[in-house]
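Q: just coords:
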């Protein structure tokens, strides 16, 4: 099945040429990250982790089953649904590979991943992009399916987590920190608010207690859970070229029986509205739109 049924052959040809690729993979200079592509689609990192977990029996090393899965807090919840189906542990960690390492060393998880295109397993204590690409090739060879067929088949079984990240770059550090403190305070009384057709189910500043060594970290980002099944996460990052960057992660779950083939921007339009209204981004940061959408 075509993962983008609205893409006519003419549109696909304009996007990818007359001979669209069947499979492509990209990595970075040290080979620790990975991006998987098929005809007219890029596989989101959250979907990629979930798909590898769901097809682990295609790889000899993992045929005896997985111990558990882990994802960073901003990463989509697609892997959570696979873990629940497999009856294995699922860990939500702060951003930072060291939190995965503790779980890997303790034998609590087999696969892990983050929304910034990092994926790993218990064969090594770091993310491994080349391994992930080979894993994908093994899945395609074992199933005899293309990338689009594998992805759509996964959505048809587990549902789809529509997902985007909106970055507001080049913020002044002081006002950006004050903005996050305001979000933490707003989260305390957020339950029950109605915004753009969604009800705020809960809001919290993410804190993590490591199940291996008992260490605790706080103020890892504010997550707003919405009903029906959606969420917005806000994190402040200092890794930009200048100033601070506010990263806003949007996610909405679509049941397997729903529309699995919408453009993510369209599917997440109301969630994006919630993200701006709840936080008062325009009023408090002076930004009417994100610098980058991924």
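A: Arrived safely. What you see is a predicted model; the values in this text were computed from it and never measured.

Q: contacts and neighbour counts: CA atoms only from here.
A: Fine.

Q: Remind me which helix or strand residue 141 belongs to.
A: Per DSSP states H and E: residue 141 is located in helix 129-143.

Q: other SSEs contacting that helix?
A: Under the contact criterion of 3 or more Cα pairs under 8 Å, 6 or more residues apart in numbering; DSSP states H and E, helix 129-143 touches helix 45-54, strand 118-121.

Q: So what touches the next helix or strand after the first one?
A: In this case it means helix 45-54. Using DSSP H and E, the next helix or strand after helix 45-54 towards the C-terminus is strand 68-72. Strand 68-72 has contacts (Cα atoms under 8 Å, 6 or more residues apart in numbering) with 79-80, 83, 88-96, 100, 108-115.

Q: Which of the residues in the helix holding residue 141 are classified as buried?
A: By 16 or more other Cα atoms under 10 Å, the buried positions in helix 129-143 come out as 129-133, 135-140.

Q: same deal with stretch 265-274?
A: Within stretch 265-274, the residues that count as buried by 16+ other Cα under 10 Å are 267-268, 270-272, 274.

Q: From the residues you listed, pick the one nearest residue 222.
A: Checking those against residue 222 by Cα to Cα gives residue 274 as the nearest, at 13.8 Å.

Q: which element is that closest one on?
A: Applying DSSP H and E as the criterion places residue 274 in helix 269-279.

Q: for that helix, the distance to its chain's centre please.
A: Relative to its chain's centre, helix 269-279 lies at 18 Å (Cα atoms, centre = their mean, to the nearest Å).

Q: Next, the buried residues of the helix or strand just after that helix.
A: Using DSSP H and E, the helix or strand that follows helix 269-279 in sequence is helix 281-285. Buried residues in helix 281-285, counted by 16+ other Cα under 10 Å: 281, 285.

Q: Could you do stretch 155-168 as well?
A: 155, 158-168.

Q: how about the helices and strands packed on helix 129-143, which one is nearest residue 252?
A: Going by Cα to Cα, the one of those nearest residue 252 is helix 45-54, 12.7 Å.

Q: For that closest one, name the packing helices and strands.
A: Counting contacts by 3+ Cα pairs under 8 Å, 6+ apart, helix 45-54 is packed against helix 78-86, strand 111-114, helix 129-143, helix 147-158.

Q: Next one: the residue nearest to residue 50 when sequence neighbours are not counted from residue 12, what distance?
A: Using Cα to Cα, 6 or more residues apart in numbering and skipping the chain neighbours, the partner closest in space to residue 50 is residue 79 (4.2 Å). For residue 79, the distance to residue 12 (Cα to Cα, to the nearest Å) stands at 29 Å.

Q: So for the two, which sits in the more crowded spot?
A: Each of residue 79 and residue 12 has its neighbours counted (other Cα atoms under 10 Å); residue 79 has more, 29 against 17.

Q: Put this next to the first one:
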């Protein structure tokens, strides 16, 4: 038993607790937060999955959590070999092995290395992130903690954890498993690997950028070994503690190497990338980028082409900032469409209840009811399955989708590293103006509705308020504004812009040109320049 005290700032965001490595590695910091989780979940006699994306501090954190798990009476830990497990692989293992929960060590798409970020997220027995009620309980435990339990060092060095098998430490069993095998087998059960193999054997080419993150081994095993893609189709496939000094966020800005390659004259037929912990994806065809909102909608419209979804889908759920493109598909299919707050945890009840089959977020997260996390490689494989069946290019399939459902021009503008005081003042002022905004004209657009988004879970009735602001305009335009919960420095204002164009409209406009009126209207109404001093966003994706 080691004495401790509550530590300021140990409040998880939309996906666990994320801080700089320098913060997480302070003596007692990880221990105090881990004990708060244990205090909230009553772990004695239970089984948990443990693994991470291999970023800096991953190995040291695993040893600490193993020591604390034994001291808190945990019966068994299922650990990924060398401490590696992608986030969807953790979710799958929890469900397959009927574990009581899992600990995921990652800061997702945030940079790694000694000066980078680290994170810890707890997932429950359904394989999904802790729901709001449990998160609140963990925070309450962190605010009242007085000591933590920790045992001795289970292994001399983490290299020992590279050996598969069973080990015992202080009465706790540790099972070290292959991080890829079970996940790859699950993918093979969902998709027509024979059709994809045949397509590749017929000359179809692809490039997958693992961004030196966790999906490298998964993509190499599945795409190259099981599906027959040429050796070298997976690039940046070796996980590194600092992601090769890159930013493992799969979008046209941070995956620019892949994006440019896919727009070159000799581009392969299909390109994709994944993020730090393997739960996000970017899809690029030869000469064309697929926005995440469009990808969700297109996957929903074509999911029946994959064996795992041949019976159809029950519904589609999207986060509030995600475009309404998937709603139009759901309506055409005659299934339910849901709009939830940002954060994958809000999809869990819908998936468990069978109300939704596919879910997605504009931030490149897409998934289904096969796990309770978003899943980057799953999205890539569903795309490949669709391409193999339809025998069309990515560009042709995407344009056919727009001609069928219309197009939601969409973009996200991030204002990063803002002073928290200024960012909060912007949101407070805008919220105060909401009742007066309908009917106002800004940048030539008329506001029809202005709301501070709140969500009532249709399964358990829980309510989440203050989830972001939605401004709706005449002519099918929307702007959504919220402060991000995934950063570790200052504040990030995210502004999501959407403009619907029906099937009779020009469907090939430049995205930013199409969105300029709604961008200007949102900026004017929110006073972005006045509050932040920024003339434009830092990152546009």
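A: All right, it came through fine. Owing to the predicted nature of the structure, the values given are computational and were not obtained by experimental measurement.

Q: now the contacts of strand 68-72 of the first structure: which count as buried?
A: Here, 16+ other Cα under 10 Å leaves 79-80, 83, 88-95, 100, 108-115 buried among the contacts of strand 68-72 of the first structure.

Q: Look up the closest residue to the residue nearest the centre of the second structure, ignoring the ones flanking it.
A: Geometric centre of the second structure, nearest residue: residue 365, 4.3 Å, by Cα atoms, centre = their mean. Distance criterion Cα to Cα, 6+ apart; nearest residue to residue 365 of the second structure, sequence neighbours excluded, is residue 280 at 4.5 Å.

Q: Mind telling me what the one you found corresponds to in the first structure?
A: Matched to the first structure by TM-score structural alignment, residue 280 of the second structure sits across from residue 33.

Q: Now do the contacts for its match.
A: Contacts of residue 33 of the first structure by Cα under 8 Å, 6+ apart are 27, 117-119, 127-130.

Q: Map residue 385 of the second structure across to the first structure for me.
A: Using TM-score structural alignment to pair residues, one finds that residue 385 of the second structure aligns to residue 138 in the first structure.

Q: Can you give me the separation between its match and residue 144 of the first structure?
A: Distance, residue 138 of the first structure to residue 144 of the first structure, using Cα to Cα: 10 Å.

Q: Of the buried residues of helix 129-143 of the first structure, just say which sits nearest to residue 61 of the first structure.
A: Closest to residue 61 of the first structure, out of all of those and judged by Cα to Cα, is residue 135, at 10.6 Å.

Q: Now do that closest one against residue 28 of the first structure, distance only.
A: 17 Å.

Q: Same check on residue 114 of the first structure?
A: 15 Å.

Q: repeat for residue 182 of the first structure
A: 36 Å.

Q: Neighbour count: the two, which is higher?
A: Between residue 182 of the first structure and residue 28, counted using other Cα under 10 Å, residue 182 has the larger neighbour count: 14 against 11.

Q: Please say which position in the second structure the more buried one maps to.
A: Using TM-score structural alignment, residue 182 of the first structure lines up with residue 429 in the second structure.

Q: part of a helix, is residue 11 of the first structure?
A: Yes - counting by DSSP: H, G, I helix; E, B strand; the rest coil, residue 11 of the first structure falls inside a helix.

Q: gap between it and residue 146 of the first structure?
A: From residue 11 of the first structure to residue 146 of the first structure the distance is 20 Å (Cα to Cα).

Q: Among these two, which residue is more densely surrounded?
A: Set residue 11 of the first structure next to residue 146 and count neighbours by other Cα under 10 Å: residue 146 wins out with 17 against 12.

Q: The more buried one touches residue 36, doesn't it?
A: No - contact criterion Cα atoms under 8 Å: residue 146 of the first structure and residue 36 do not qualify, at 11.8 Å.

Q: tell me, what's touching these two both at once?
A: residue 23.

Q: out of everything not next to it in sequence, what's closest to the aligned residue in the second structure for residue 90 of the first structure?
A: The alignment partner of residue 90 of the first structure in the second structure, by TM-score structural alignment, is residue 337. Nearest residue to residue 337 of the second structure, sequence neighbours excluded (Cα to Cα, 6+ apart): residue 316, at 5.0 Å.

Q: can you check residue 288 of the second structure too?
A: residue 395 is the one closest to residue 288 of the second structure (Cα to Cα, 6+ apart), at 6.2 Å.

Q: so who does that neighbour touch?
A: 285-288.

Q: got the residues you listed as JSON lines, with distance to residue 132 of the second structure columns?
A: Converted to JSON lines, these look like this (distance: Cα to Cα, whole Å):
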{"residue": "285", "distance to residue 132 of the second structure": "38"}
{"residue": "286", "distance to residue 132 of the second structure": "41"}
{"residue": "287", "distance to residue 132 of the second structure": "41"}
{"residue": "288", "distance to residue 132 of the second structure": "38"}
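
Q: Please list which of those residues are preserved in the first structure.
A: Conservation of these in the first structure, assessed by both residues aligned by TM-score structural alignment, their matches' Cα atoms under 8 Å: retained contacts are 285-286, 288.

Q: how close does the helix holding residue 141 of the first structure sit to the second structure?
A: Helix 129-143 of the first structure, aligned to the second structure and superposed, deviates on average by 0.7 Å (mean Cα distance after the TM-score superposition for the first structure).

Q: Between helix 147-158 and that helix, find me the angle.
A: 80 degrees (axes from the mean of the first three to the mean of the last three Cα atoms, to 10 degrees).

Q: Most remote residue from the middle of the first structure, which is it?
A: residue 18 (31.2 Å).

Q: re the thing from before, aligned to the residue nearest to residue 50 of the first structure, what sits in the second structure?
A: Match for residue 79 of the first structure (TM-score structural alignment): residue 326.
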